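Chemist: take a look and give me a structure for this.
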Amino acid sequence: MPSSCWFSNVRSAVAPGDWDRLRKMTYRRPGYRCEACGAPRDPDARRWLEAHERWSYPRETSSGRMIQKLTRLVALCTPCHQATHFGHAQIQGREQSALEHLCHVNGWTRQQAWEHVEAAFAKWQRRSEYVWELDMSMLTSVGVTITPHPRPGSARPTPRPHSTS
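Modeler: From the prediction side, this is the model:
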């Protein structure tokens, strides 16, 4: 997610009742399993299901605005969600477990996982050069009301890609 959209998400932009309904629908759709690795919720293993937002980043609009559009909510288990937000995992000191999960789920070597992470960081850096506006019309089209979420004055620490040299 580009840095201009940090701290903005569906959960903070909708009423608690709407969020509860959306996330439960998201978990139910794949049969209460992770849509990335297929794992079920397992409280004993501290593996939950979490609703993750998928966004598209269309090119600049004719009006010159950059739009980040919500395209789907997916159910991810805790380890898959952590790996998906790799920069956040780094900040929380969970880089190694996120990397191991990426390797396990994708059948990758550590080198392949790091190459993927570095490519993702490069894409994040390119996207973060712009200020993006959020388009959550996918939700408003089904009657969910969006409340603008104020952004805090300071940003989180910037995660860094792993150096392979």
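
Chemist: going forward, measure contacts and count neighbours with C-alpha atoms only.
Modeler: Fine.

Chemist: next one: Q92 from H85, what distance?
Modeler: In this view, Q92 and H85 are 11 Å apart by Cα to Cα, to the nearest Å.

Chemist: remind me, longest helix of the protein?
Modeler: Secondary structure of the chain read by DSSP state H shows that its longest helix is helix 110-127.

Chemist: tell me the buried residues in that helix?
Modeler: A113, W114, E115, V117, E118, A120, F121, R127 (16 or more other Cα atoms under 10 Å).

Chemist: one step back: Q92 and H85: which is more packed in?
Modeler: Of the pair Q92 and H85, H85 is the one with more neighbours under other Cα atoms under 10 Å, namely 14 against 10.

Chemist: and the longest helix of the chain, what does it pack onto?
Modeler: For helix 110-127, the elements it packs on are helix 95-106, judged by 3 or more Cα pairs under 8 Å, 6 or more residues apart in numbering; DSSP states H and E.

Chemist: ok, Y57 - how many residues close by?
Modeler: If we define neighbours as other Cα under 10 Å, then Y57 has 16 of them.

Chemist: kindly report the same for R23.
Modeler: Neighbours of R23 using other Cα under 10 Å come to 18.

Chemist: that one is in what secondary structure piece?
Modeler: Here R23 sits within helix 16-28, counting by DSSP states H and E.

Chemist: tell me the helices and strands packed up against that helix.
Modeler: Applying 3+ Cα pairs under 8 Å, 6+ apart, one finds that helix 16-28 contacts strand 49-56, strand 66-77.

Chemist: what are the buried residues along that helix?
Modeler: Residues D18, W19, L22, R23, K24, M25, T26, Y27 are the ones in helix 16-28 that count as buried (16+ other Cα under 10 Å).

Chemist: same question for stretch 49-61.
Modeler: Applying a neighbour-count criterion of 16+ other Cα under 10 Å, one finds L49, E50, A51, H52, E53, W55, Y57 buried in stretch 49-61.

Chemist: dump the residues you listed into JSON lines; add distance to L76 as well.
Modeler: Listed next are these as JSON lines, based on distance: Cα to Cα, whole Å:
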{"residue": "L49", "distance to L76": "6"}
{"residue": "E50", "distance to L76": "5"}
{"residue": "A51", "distance to L76": "6"}
{"residue": "H52", "distance to L76": "7"}
{"residue": "E53", "distance to L76": "10"}
{"residue": "W55", "distance to L76": "15"}
{"residue": "Y57", "distance to L76": "21"}
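
Chemist: list just the nearest of these to P152.
Modeler: E53 (20.6 Å; Cα to Cα).

Chemist: before we move on, back to that, nearest to G38, out of the helices and strands packed on helix 16-28?
Modeler: Proximity to G38 (Cα to Cα) singles out strand 66-77 among the helices and strands packed on helix 16-28, at 8.5 Å.

Chemist: so how far is that closest one off the chain centroid?
Modeler: Taking the mean of its C-alpha atoms, strand 66-77 sits 7 Å from the chain's own mean (Cα atoms, centre = their mean, to the nearest Å).

Chemist: now the second one, please; I'll put the structures next to each other:
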Amino acid sequence: MLPSDLGDVYVSACGELTRLCPRLVPSPLWGISLANIANMSPYIADAMCSGCGDAVRRVRDWWFSLNRNGPCEVCGAPGAEIDEEWDYVVKGNEGIAVITHLRRLCRNCHLAKHQGYAKVHGLSEAAINHLARVNGVDVSTARRIVREVFGVWHTLNGVNWVVRINNDIGLPSDLRVKVEELMNTMLSMHCSRWDGWFHCLNTGGVCEKALQETLQLLKDVEDYDRLISTVEERLEKAGITVLKDELLFLINQNEVRRLLLMGRLDDDMLYVPVIGGKWMVFIRRRDIYGKVFIEIINELIRRDLHYESKTLFNPRDNEGGIPLIFYVPSFLALNVVINVANVINEVLIRYGIRTKAYFKPELFTNKSIYRGTTGLKPYIYIANVGKGD
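Modeler: Sure thing, here's the model as predicted:
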């Protein structure tokens, strides 16, 4: 049932901006749209819900058949984008996001509609000016309404959302139901498209667990030499190779040394972007990469080890394999590092895949330490995972 009788949360703003109204997307819904479903890998979709891969293929055919070449339905300029109009209805802490209809917009109207995007990219003035012009209001009025819209948006980010699609959107009934299922499965797993990646966020308490383990390790060792030997001893015992030169280089970075020193005194000083890292494996088969990725995530969630994961949203030609990436909040949370590697290993065994997993610190990424760019390898730990038939 669509809750149109309850009213859209942006009704006040849209009552003043009647031709083009900016409805900001709540952050839990970022990256979830018909446009993104149309560009999604069917192999990821199939891993999320049965039959959803076929639904993605059908949506792709439908989406790219829509006419983008006519006049903008707001201002009459040449059209460029198919825009999804969403209503957001909230009751208590529960919300329903409804795709109500589609319309063709020019680039300027599309920018004016998406004020959040405009703000992030430094285009707010142009977006607000165009919003005022097409709605026939002065710029100060448009600016006031946009401020009010952002105020409403802030209240929506803690809401539990479900997605619905209007019956007359243009999708066959069976396809509409399947797309709703896919979108809501993505929501429940905190997954969405982000800069070309299929990105799934933390749903448990592993961050706190990892930081506490890091703090305890720092309190237990007396100096950095002892720290390195402890890391090597613990991980080698678990079958994980430690690259000592790369680990020493990491620990000697000013950001890490300062953080580790302060972390001994106050665990609030531990900062994930400095001590975090990620396990990476590369899968050559596109037809199974989605299933492997989702199975690893589900197992990490079950063991309260899932922090953040990503893979390509729709890989094309990846001769070196498709990256599956699983983040760990601290390279010194050795139990978490080991246990995440074990989960990756167990799932790859089920698929008969033998490969290596590489642990890359976030600081290496931030400092652009990649293969071949320095004398260092771009990772500090290596694990042999999976096995052949």
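
Chemist: and the TM-score between these chains?
Modeler: Here the TM-score for the pair of chains, by TM-score structural alignment, normalised by the length of the first structure, is 0.71; 142 aligned residues with a Cα RMSD of 2.7 Å.

Chemist: rewinding a little: a markdown table please, covering the helices and strands packed on helix 16-28 of the first structure and showing distance to C103 of the first structure.
Modeler: Shown next, in a markdown table, are these (distance: least, Cα to Cα, whole Å):
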| stretch | distance to C103 of the first structure |
| --- | --- |
| strand 49-56 | 20 |
| strand 66-77 | 16 |
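
Chemist: looking at the ones you listed, which is closest to T140 of the first structure?
Modeler: In terms of Cα to Cα, the element of those nearest to T140 of the first structure is strand 66-77, at 11.0 Å.

Chemist: that closest one corresponds to what range in the second structure?
Modeler: Matched against the second structure by TM-score structural alignment, strand 66-77 of the first structure falls on residues 95-106.

Chemist: ok, stretch 117-126 of the first structure next?
Modeler: Stretch 117-126 of the first structure covers residues 146-155 of the second structure once aligned (TM-score structural alignment).

Chemist: how about the contacts made by the equivalent of S3 of the first structure over in the second structure?
Modeler: Aligning on TM-score structural alignment places S3 of the first structure opposite S27 in the second structure. S27 of the second structure makes contacts with L156, N157, as judged by Cα atoms under 8 Å, 6 or more residues apart in numbering.

Chemist: from T100 of the second structure, how far off is S27 of the second structure?
Modeler: 19 Å.

Chemist: okay, now S12 of the second structure: neighbour count?
Modeler: Residues within reach of S12 of the second structure, counting by other Cα under 10 Å, total 12.

Chemist: so for the one helix or strand it maps to, what gets flagged as buried?
Modeler: In this assignment (DSSP H and E), S12 of the second structure forms part of helix 11-16. Across helix 11-16 of the second structure, burial judged by 16+ other Cα under 10 Å covers A13, C14, E16.

Chemist: coming back round to it: who touches the match of strand 66-77 of the first structure?
Modeler: Contacts for stretch 95-106 of the second structure (Cα under 8 Å, 6+ apart): 2-3, 67-68, 70-75, 77-90, 159-166, 168-169.

Chemist: cross-check the contact I'm expecting between H52 of the first structure and H81.
Modeler: Yes. Contact criterion Cα atoms under 8 Å: H52 of the first structure and H81 qualify, at 7.2 Å.

Chemist: distance of the spatially closest residue to R104 of the second structure that is not a sequence neighbour relative to S192 of the second structure?
Modeler: Using Cα to Cα, 6 or more residues apart in numbering and skipping residues adjacent in sequence, the residue nearest R104 of the second structure is I82, 4.7 Å away. I82 of the second structure sits 20 Å away from S192 of the second structure, going by Cα to Cα.

Chemist: same check, this time on N36 of the second structure
Modeler: In terms of Cα to Cα, N36 of the second structure sits 9 Å off from S192 of the second structure.

Chemist: likewise for V206 of the second structure?
Modeler: Taking Cα to Cα, one finds V206 of the second structure at 20 Å from S192 of the second structure.

Chemist: neighbour-wise, which of these two wins?
Modeler: Neighbours per residue, other Cα under 10 Å: of V206 of the second structure and S192, the larger number sits with S192, 24 against 20.

Chemist: the more buried one contacts F198, correct?
Modeler: Yes. Using Cα under 8 Å, S192 of the second structure is in contact with F198, at 5.8 Å.

Chemist: report the contact partners of N93 of the second structure.
Modeler: Applying Cα under 8 Å, 6+ apart to N93 of the second structure gives the contacts G158, V159, N160.

Chemist: H52 of the first structure now?
Modeler: L73, V74, A75, L76, H81.

Chemist: map it across to the second structure for me.
Modeler: Using TM-score structural alignment, H52 of the first structure lines up with D83 in the second structure.

Chemist: quick one: that match and V74 of the second structure, what's the gap?
Modeler: 11 Å.

Chemist: got it, and L235 of the second structure?
Modeler: For L235 of the second structure relative to V74 of the second structure (Cα to Cα), the value is 61 Å.

Chemist: who's more crowded, those two?
Modeler: L235 (20 against 17).

Chemist: isn't the more buried one right next to N339, touching?
Modeler: No. The pair L235 of the second structure / N339 is not scored as a contact, 10.8 Å apart, by Cα under 8 Å.

Chemist: and stretch 227-245 of the second structure, what's buried?
Modeler: Buried-residue list, stretch 227-245 of the second structure, by 16+ other Cα under 10 Å: L227, I228, T230, V231, E232, L235, A238, I240, T241, V242.

Chemist: mark which of those residues are part of helices, please.
Modeler: With DSSP H as the criterion, helices contain L227, I228, T230, V231, E232, L235 from among these.

Chemist: I'd like those laid out as TSV, including distance to A126 of the second structure.
Modeler: Listed next are those as TSV, based on distance: Cα to Cα, whole Å:
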residue	distance to A126 of the second structure
L227	54
I228	54
T230	56
V231	53
E232	55
L235	54
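
Chemist: isn't V328 of the second structure up against V336?
Modeler: Yes. Taking Cα under 8 Å as the definition, V328 of the second structure is a contact partner of V336 at 7.2 Å.

Chemist: between those two, which contacts overlap?
Modeler: Both V328 of the second structure and V336 are in contact with A210, where contact means Cα under 8 Å, 6+ apart.

Chemist: who has more neighbours out of these two?
Modeler: Neighbours were counted for V328 of the second structure and for V336 using other Cα under 10 Å; V328 has more, 30 against 22.

Chemist: give me every residue that touches L187 of the second structure.
Modeler: Per Cα under 8 Å, 6+ apart, neighbours of L187 of the second structure: P28, L29, W161, V162.
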